[in-house]
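Here is my input, please return the structure:
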Amino acid sequence: MSYRTALSEVLTSVIEPSAGVTGGEGRFPRGSVTALGRAGLLGLTVSAEFGGGGRGLPEAVEVVARIARVCPATAAVLQSHYTAVAVIESHGSPWVRGEIAAGRHLSSLALAETAEGYVEGAESAGGVGGQELEAQLLVPRSVAARTGDVVALRARKHQVVAAGEADSYVWSSRPLAVPDGMSLWLVPAHAPDLFVPARAGGAGPRGSATSTVFADPVLVPVDAMLGGDGGGLDTVLRRVLPWLLELRAAAGTGVLRPPVVDMSHGVARRPAESLASS
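Reported below is the predicted structural model:
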């Protein structure tokens, strides 16, 4: 079965019937996420080597755009998941990639450290331009401190989609040892000392569980680092931003459109005016 056929079946049988409850009552679309996982759509962009669909950003954009027309909350969850998976595909363990491919693992981004957020806060903040978006993602304030094989991450991450619902977060911090850049981590959502408020306080679509995640601190093994110490900046520029901007545009409009590419910084991205209007 093609991913388009699988998506059509999930849209008709699960997402559309539950969209009213998701948006009206602000209930996280757990049934829709489970159905997307069983249909292979959570693992759409995972390498076929690990059992995934082996697809890329264009297919992810198509899926998010089609879902956004029916259920904005589910589209927002997939938007963050697919962007997180783009990082995990580059630096994650085979086990996690296999779990995502099997539809048993939902990931999300925990990168923004200002209250305006970077995914769904644009409307409430009057529009987030490209430079402001990059500033939120590229200048981490979170502290990481290593003791032996354990790292303590201390932060307050804003506008985390699927907060308290995802299985893991792609998390940013200042580097452990190098003076510049950032480090990325895969933080298990069940890790002790992660706190998510009972009432979602983010600006995302109702039902997307967009909220703040507190770590004061959260302890992770040193091998939870995604890539090298300080190397997260390059990953955000080359993986997170291109995926996030395209998927955000798809979720915001529900319409497929060709990417507008600006290579002036060596990475594909949408211009700021496209961001503000999406």
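
Could you use CA atoms for every contact and neighbour count after this?
Noted.

Quick one: name whatever helix or strand follows the one helix or strand R154 maps to.
Here R154, judged by DSSP states H and E, is contained in strand 150-160. Using DSSP H and E, the helix or strand that follows strand 150-160 in sequence is strand 168-173.

And the strand holding R154, what does it pack against?
Helices and strands touching strand 150-160, by 3 or more C-alpha pairs under 8 Å, 6 or more residues apart in numbering; DSSP states H and E, are strand 107-110, strand 143-147, strand 211-221.

other SSEs contacting the second one?
Read that as strand 143-147. Against strand 143-147 (3+ C-alpha pairs under 8 Å, 6+ apart) you get strand 150-160.

The strand it packs on to strand 143-147, inter-axis angle?
160 degrees (axes from the mean of the first three to the mean of the last three C-alpha atoms, to 10 degrees).

buried ones in strand 150-160?
151-160 (16 or more other C-alpha atoms under 10 Å).

Of those residues, which is the nearest to A48?
V160 (28.3 Å; C-alpha to C-alpha).

tell me, what residue is most central in this protein?
The residue lying closest to the centre of the chain (C-alpha atoms, centre = their mean) is S80, at 2.3 Å.

So D149 is in contact with A224, correct?
No - D149 lies out of contact with A224 (C-alpha atoms under 8 Å); the separation is 10.3 Å.

Please report the distance of the nearest residue to the residue nearest to the centre of the chain once chain neighbours are set aside from Q79.
Among residues not flanking S80 along the chain, S108 sits closest, at 5.1 Å (C-alpha to C-alpha, 6 or more residues apart in numbering). According to C-alpha to C-alpha, to the nearest Å, S108 stands 9 Å off from Q79.

Ok, L133 next?
16 Å.

Neighbour count: these two, which is higher?
Neighbours per residue (other C-alpha atoms under 10 Å) separate L133 from Q79, with Q79 holding more: 30 against 21.

In a helix, that one, correct?
Yes - counting by DSSP: H, G, I helix; E, B strand; the rest coil, Q79 is located in a helix.

Now the second one, please; I'll put the structures next to each other:
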Amino acid sequence: MSYRSVLAHILSSTIEPSAEQTSARERFPRASVVALGEAGLLGLTVSAHLGGGGRGLPEAAEVVTEVARICPATGAVLRSHYAAVALIEAYGGPWVRRRVADGGHLSTLALTDAGADGEPGSDGPHPASFASGTGDVAALHARKHNVVGAGEADSYVWSAPPVDGGDRPDLWLVPADAPGLFVPARPNGTGPRGSGASTVCADPVLVPASARLGRDGDRRDVLGTVLAWLAELPAARPAVPAPVRAKALA
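You can find the predicted model right below:
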């Protein structure tokens, strides 16, 4: 069965019936994410030899477009996931790539620092992010703003100033259960209602040095990869009511 056929089934059976409640109650679309994972769509862009769909950016953009048209929250979650997986696929280890391919791992992006004057909904000014390293452990200090799926994802692709003082940020794969990670109880971001967009705090988060995505000298390529995917993956738009969609297709 093609990924388009699988997607059409999930849209009608799971995503569309729950879209209104996802928005009205600001409830993270967990059932939709699970269905997408079980159907292989979370792993759509992972290499086929690891069990993924072996597809690329055009197919991912198509899936995000169709999902966001019906449920903006699920579309936003999927957009951030696919952009994060582009880096995991390029620079991550085979274990996490297989987990994504199996549908059991949702990732997201934590790239935007809260400003020195605080972000909307914050409790005051906070320092800029920084990173420090000791041996095989890195300590990441930051408040990341508007992280989609905060507290719901299994990992975060996390930007931080380089430990060695370079001019390009490092990107790290931070597990959701990493020591020092904190997510507020109530989402406070500006993403689509139900997308779980919120601040994620690291005070600090401790990760192994091996969690950095890419090698020395790769910073431009690593950052360029995620920016290229974000530029092509459509942002979520307001949902179109079912009667209007039916009329447009008539």
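
After superposition, what's the TM-score here?
Overall, the chain-to-chain superposition scores 0.87 on the TM-score scale (TM-score structural alignment, normalised by the length of the second structure); 230 aligned residues with a C-alpha RMSD of 1.9 Å.

picking that back up, in contact with the residue nearest to the centre of the first structure, which residues?
107-109, 161, 244 (C-alpha atoms under 8 Å, 6 or more residues apart in numbering).

cool, R220 of the second structure as well?
R168.

how about it, what's its partner in the first structure?
Under the alignment defined by TM-score structural alignment, R220 of the second structure corresponds to L233 in the first structure.

Now which residue in the second structure aligns to H190 of the first structure?
H190 of the first structure maps onto D177 in the second structure, by TM-score structural alignment.

Can you say which of the helices and strands packed on strand 150-160 of the first structure is packed in most?
Counting by mean count of other C-alpha atoms under 10 Å, strand 107-110 has the highest mean neighbour count of these, with a mean of 29.

How far off centre is that one?
4 Å (C-alpha atoms, centre = their mean, to the nearest Å).

which residue numbers in the second structure go with the helix or strand that it is followed by?
Next helix or strand after strand 107-110 of the first structure toward the C-terminus (DSSP H and E): helix 130-138. Helix 130-138 of the first structure lines up with nothing in the second structure when matched by TM-score structural alignment.

Which elements pack onto helix 130-138 of the first structure?
Helix 130-138 of the first structure packs on helix 272-277, going by 3+ C-alpha pairs under 8 Å, 6+ apart.

what separates the helix it packs on from the chain centre, distance-wise?
Worked out by C-alpha atoms, centre = their mean, helix 272-277 of the first structure lies 20 Å from the chain centre.

buried ones in it?
272, 275.

gap between I15 of the first structure and P221 of the first structure?
Taking C-alpha to C-alpha, one finds I15 of the first structure at 37 Å from P221 of the first structure.

same check, this time on T83 of the first structure
23 Å.

Contact partners for P221 of the first structure?
Going by C-alpha under 8 Å, 6+ apart, P221 of the first structure touches 149-151.

what's the answer for D154 of the second structure, then?
105-107, 175-177.

Now do the same for it: its match in the first structure.
Match for D154 of the second structure (TM-score structural alignment): D167.

what's near enough to touch the equivalent of G204 of the first structure over in the second structure?
Mapped onto the second structure by TM-score structural alignment, G204 of the first structure lines up with G191. Listed by C-alpha under 8 Å, 6+ apart, the contact set of G191 of the second structure reads 73, 76, 146, 148, 197.

what's the closest of the residues you listed to R168 of the second structure?
The closest of these, once distances to R168 of the second structure are taken by C-alpha to C-alpha, is N146, at 21.2 Å.

so how far is A76 of the second structure from the closest one?
When N146 of the second structure is compared with A76 of the second structure (using C-alpha to C-alpha), they lie 11 Å apart.

Likewise for S47 of the second structure?
Taken as C-alpha to C-alpha, the span from S47 of the second structure to A76 of the second structure is 23 Å.

the more surrounded of these two?
Just comparing S47 of the second structure and A76: by other C-alpha under 10 Å the higher neighbour count belongs to A76, 29 against 18.

check contacts around the closest residue to the more buried one other than its chain neighbours.
Of all residues not flanking A76 of the second structure in the chain, A236 sits nearest, at 5.6 Å (C-alpha to C-alpha, 6+ apart). By C-alpha under 8 Å, 6+ apart, A236 of the second structure lies in contact with 65, 68-69, 72-73, 75-76, 192.

give me that answer again for 10 Å
By C-alpha atoms under 10 Å, 6 or more residues apart in numbering, A236 of the second structure lies in contact with 64-79, 191-192.
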